[in-house]
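> The following comprises the amino acid sequence and a computationally predicted model.
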Amino acid sequence: MRILLIGSGAREHALARALARDPQTERLVVAPGNPGTAQIATNLELDVLDGAAVVAAARDVEADLVVVGPEAPLVAGVADAVRDAGIACFGPGRAAARLEASKAFAKDVMAAAGVPTALAHVCTTIEQVAEALDAFGAPYVVKDDGLAGGKGVVVTADRVEALAHARACLAKSRDDAATAGEPAVVVEEYLDGPEISLFCLCDGRDVVPLEPAQDFKRLGDGDAGPNTGGMGAYSPLTWAPRDLTGEVVERVARPVVAEMARRGTPFVGLLYCGLALTSRGLRVVEFNARFGDPETQVVLPRLESSLAEALHAAATGRLDRLAPLRWRAEAAVTVVVAAHGYPEQVRKGDVITGIEDADGLAGVHVLHAGTATADGALVSAGGRVLSVVGLGPDVPAARAAAYAGVDRIGLAGSQHRRDIAAGR
């Protein structure tokens, strides 16, 4: 199978790594890729938001399958362009990607499908926001309605901070092409309990779940500091209820996929179910329309089945013919190494060292995210620079491996959490 993978982050490096070692993969091209993907595949410079350019690239490499990694190309309609060209594509079209692009839209779909989620008010003015905050009380949960790179949510006991974030979201959404007209921000009730992420492969009709994972959103140890795109993750979740995956599929994923089909916008691709196990039962926190980052980095190394075959089955409406997925017994932990200043004023251009040393450790591999080459050196080029993955017979062993790898990495001013998967 010839595959064109769209994206350049650690998520795409994790996808590329799984696809490159897959016997089903004949050729793998990553556009635009990063210095890490260049070691295992062919990188291709490409404007990933340009559907026509992606189609031309897919034809040029004679792709049997296009896999769209990030959310922005999905919202831009790249998957629509690829499918319209008669090429199999893993990734929802623009209309279906609104499940991630608009939290207000996702709430409407969940209400129609009877999916359990947090009570919420969709607000279009700051006065409505103030009323919603007072109705729910602290802690306050305020969400950007549109795409925000995983950093659009504020959970705080400070009403002033909540209002300030709402103002910023409303101002941003006025210029956000993903919103459907009127600027909006979502104010929700606070959900207690641990959060988990479950990825579901969807073909517009059927659903096949992957293994669940848990990520760590806050910047600092003990969940201190601002929300980020994710500072680490681990899998499996040995503490989770045994029937959790089945419950999520039947109560969340299948109803949502059925509702999207009913609306004439079938969901084909990866439905990311962000969930909270609250004192009142399962609740949906959010949906994403693509693989999560950093959860992908710990889920895919545990997959024993062919990823290429599974993604192609979803893209071509054949999940009902896919054999049950097989999983390795080992655990995986990833720790994100972020640049100085992340998630606010990110410093770029610092030299990165020690990756080969880390990769040489047993059970460790390093995935590139915000990296580039300059004057023959590997340098930082984004906020989250690397994901260091550790594998082991259980979570503590995988965690030890991951941190052993992190300790080999050199990056001036970098930051990472020391408590990823601690006590799990």
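Right, received. Where do you want to start?
> Please make it C-alpha for all contacts and neighbour counts, starting now.
Fine.
> how deep is S279 tucked in, by neighbour count?
11 (other C-alpha atoms under 10 Å).
> Show me where the stretch 251-400 of the chain has its strands.
Remark: strands assigned in the stretch 251-400 of the chain by DSSP state E, counting those that start in this stretch are 268-278, 281-288, 331-338, 352-353, 364-368, 371-374, 377-380, 384-392.
> outside of the shortest one, which residues touch it?
The set of residues that contact strand 352-353 without belonging to it, under C-alpha atoms under 8 Å, 6 or more residues apart in numbering, is A377, L378, V379, S380, I409, G410, L411.
> Comparison target below:
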Amino acid sequence: MNILVIGGGGREHTLAWKLAQSKIADKIYAVPGNPGMADVAECIPGSVEDNDFLVKLAQEKNIGLVVVGPEVPLTNGIVDDMAKVNIPAFGPQKAAAQLEGSKSFSKAIMKKYNIPTAKYEVFIDADKAKEYIKQEGAPIVIKADGLAAGKGVIVAETLQQALDAIDEIMCDKAFGSAGNSVVIEEFMEGEEASVLAFTDGKTIVPMIPSQDHKRALDGDKGPNTGGMGTYAPAPVVTPEIMQRVQKEILEPVINAMQAEGHEYKGCLYAGLMITSEGPKVVEFNARFGDPETQVVLPLLESDLGEIMLACVNGTLADMQIKWSDKAAVCVVMSAGGYPAKYNKGDEITGLDKAKDAGLLVFHAGTAKKDDKIVTNGGRVLGVVDIGDDIKSAVDKVYQNIDLIKFDNVYYRKDIAHRAFNRK
């Protein structure tokens, strides 16, 4: 069958690359795609937020499966619109995608169904939010309630930072209408991890746990970003912790969504804090994580296309999903200055040399100009290696990453440091 991947970043490049290996895939299309995806998919320009265009395209190209990468098309109801014309789409419908689209909705579900998470309050009034912060003290976490492209969360270490965060989100509208209301949460101590899972609304199957590196600079310093690198498996998620995640978080939330009349199908992303009391939810996302996908999917040995169809058709319980026992590491090469101001349009060289050295290179923010690949975003490339263990994968990436060159390139030099410190 023909498959349509919606999106154009590193996550979508990884999805298209993995789907190209599927027995069910005849041809893969991507909207808008990126120059790296052109190796495995036909890229078609267009907006991922234009549902009418996407539905029409899916009909014209005789698409048998739509795979939605980013969150905005999901909260815009693209899965619902595809269903109206009988085109199967992997991802939750609009009502279920609120689990990511509204942090207050998500927290209310967790509270009602006793799913472990941080204590919180929701505010639509900035002055009342500030009163609450003064009462609770710091450190404290301030989140824009709506979608903010992974950036609407401020971990305030001091009272002043917390009060400034309210001004930034609610008064200055740094994240637009996403900041019309805020969720204020207690600060959780522990180590973060991400567990993505396949679900058909009844059965939920976790993927290999991974760990993202959100801060821009080495040593987890600097501002929060969309993610500077990942590795999998994350040793903080022991087999015992994984069992608790399944029983205390994944199964209860899928059952909760079913009970609320919002059946959840697709990929569920649980951002977790592994605390001294056990795993607690930091946030849920309604899709594959970026850059977690870049390390999790290369370790999947089963057919991704078949798994996705089983999720859509409600037959996931019949699938045997196999994983590699190797490790994968992704280092994000970013444009200097990211996540603040950065340059676009700089030529990228050495991509073929990196591939020849055995690395997987997933394009995140690139474009084609005069037959050259140029930078076109803050996070430019995800450079990935699969090794027998985390150390060998990390070593290979860092030994070869400088084969790829562009002006003012920046990347963290300490991806997976927590895995090593643990040992």
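Received the coordinates, thanks. Computed from a predicted model, the values in this text were never measured in an experiment.
> Please state their TM-score.
The pair, once superposed, lands on a TM-score of 0.95 when counted by TM-score structural alignment, normalised by the length of the second structure; 418 aligned residues with a C-alpha RMSD of 1.6 Å.
> thinking again about what came up before, can you add neighbour count and distance to I6 of the first structure and give the contacts of strand 352-353 of the first structure back as a markdown table?
Listed next are the contacts of strand 352-353 of the first structure as a markdown table, based on neighbours: other C-alpha atoms under 10 Å; distance: C-alpha to C-alpha, whole Å:
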| residue | neighbour count | distance to I6 of the first structure |
| --- | --- | --- |
| A377 | 13 | 25 |
| L378 | 17 | 22 |
| V379 | 20 | 22 |
| S380 | 29 | 21 |
| I409 | 21 | 27 |
| G410 | 15 | 29 |
| L411 | 18 | 27 |
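> Show me which pair in these is furthest apart.
A377 and I409 (14.3 Å; C-alpha to C-alpha).
> Just tell me what G390 of the first structure corresponds to in the second structure.
Aligning on TM-score structural alignment places G390 of the first structure opposite D385 in the second structure.
> From M333 of the second structure, how far out is its match?
Applying C-alpha to C-alpha, to the nearest Å, the value for D385 of the second structure to M333 of the second structure is 14 Å.
> And the residue nearest the centre of the first structure?
G292 (1.6 Å; C-alpha atoms, centre = their mean).
> For it, list the residues it contacts.
G292 of the first structure makes contact with R11, Y272, according to C-alpha under 8 Å, 6+ apart.
> and it, what pairs with it in the second structure?
Under TM-score structural alignment, G292 of the first structure pairs with G289 in the second structure.
> and that match, how far is that from G179 of the second structure?
G289 of the second structure is 22 Å from G179 of the second structure, by C-alpha to C-alpha.
> what's the answer for L300 of the second structure, then?
37 Å.
> between those two, who's got more neighbours?
Under the neighbour definition other C-alpha under 10 Å, L300 of the second structure and G179 were set side by side, and G179 has more, 24 against 17.
> you'd agree that one is up against D145?
Yes - in this structure G179 of the second structure lies within contact range of D145 using C-alpha atoms under 8 Å: 6.0 Å.
> for the residue sitting furthest away from the middle of the first structure, helix, strand, or coil?
What lies farthest from the middle of the first structure is E127; by C-alpha atoms, centre = their mean that is 32.4 Å. Classification of E127 of the first structure using DSSP: H, G, I helix; E, B strand; the rest coil returns helix.
> Find the residue closest to the equivalent of G269 of the first structure over in the second structure in space, skipping its chain neighbours.
Matched across to the second structure, G269 of the first structure falls on G266, judged by TM-score structural alignment. Leaving aside its sequence neighbours, G266 of the second structure sits nearest to G91 (C-alpha to C-alpha, 6 or more residues apart in numbering; 4.0 Å).
> ok, which stretches of the stretch 1-150 of the second structure are strands?
Assignment of strands within the stretch 1-150 of the second structure using DSSP E, counting those that start in this stretch yields the ranges 2-7, 27-32, 42-43, 63-68, 89-90, 120-123, 140-144.
> Show me which parts of stretch 191-199 of the first structure are buried, residue by residue.
Buried residues in stretch 191-199 of the first structure, defined by neighbour count with 16 or more other C-alpha atoms under 10 Å: L191, E195, I196, S197, L198, F199.
> what range in the second structure matches that stretch?
Under TM-score structural alignment, stretch 191-199 of the first structure corresponds to residues 188-196 of the second structure.
> what's the matching stretch in contact with?
By C-alpha under 8 Å, 6+ apart, stretch 188-196 of the second structure touches 118, 206-212, 234, 236-237, 267-276, 288-289, 292.
> just to revisit the earlier point, isn't the match of G269 of the first structure right up against A96?
No - at 10.2 Å, G266 of the second structure does not count as touching A96 under the criterion of C-alpha under 8 Å.
> from what I can see R379 of the second structure touches G365, true?
Yes - at 5.7 Å, R379 of the second structure counts as touching G365 under the criterion of C-alpha under 8 Å.
> More neighbours: those two, which one.
R379 (27 against 24).
> Pick the most deeply packed of the strands of the stretch 1-150 of the second structure.
Highest mean neighbour count among the strands of the stretch 1-150 of the second structure (mean count of other C-alpha atoms under 10 Å): strand 89-90, with a mean of 28.
> That one vs the first structure - mean distance after superposition?
Here strand 89-90 of the second structure, set against the first structure after superposition, deviates by a mean of 0.6 Å using mean C-alpha distance after the TM-score superposition for the first structure.
> Report all helices and strands that that strand contacts.
When contacts are defined as 3 or more C-alpha pairs under 8 Å, 6 or more residues apart in numbering; DSSP states H and E, strand 89-90 of the second structure packs onto strand 63-68, helix 78-84, helix 304-313.
> for the ones you listed, which one ends up most surrounded?
Greatest burial across those, using mean count of other C-alpha under 10 Å, falls to strand 63-68, with a mean of 23.
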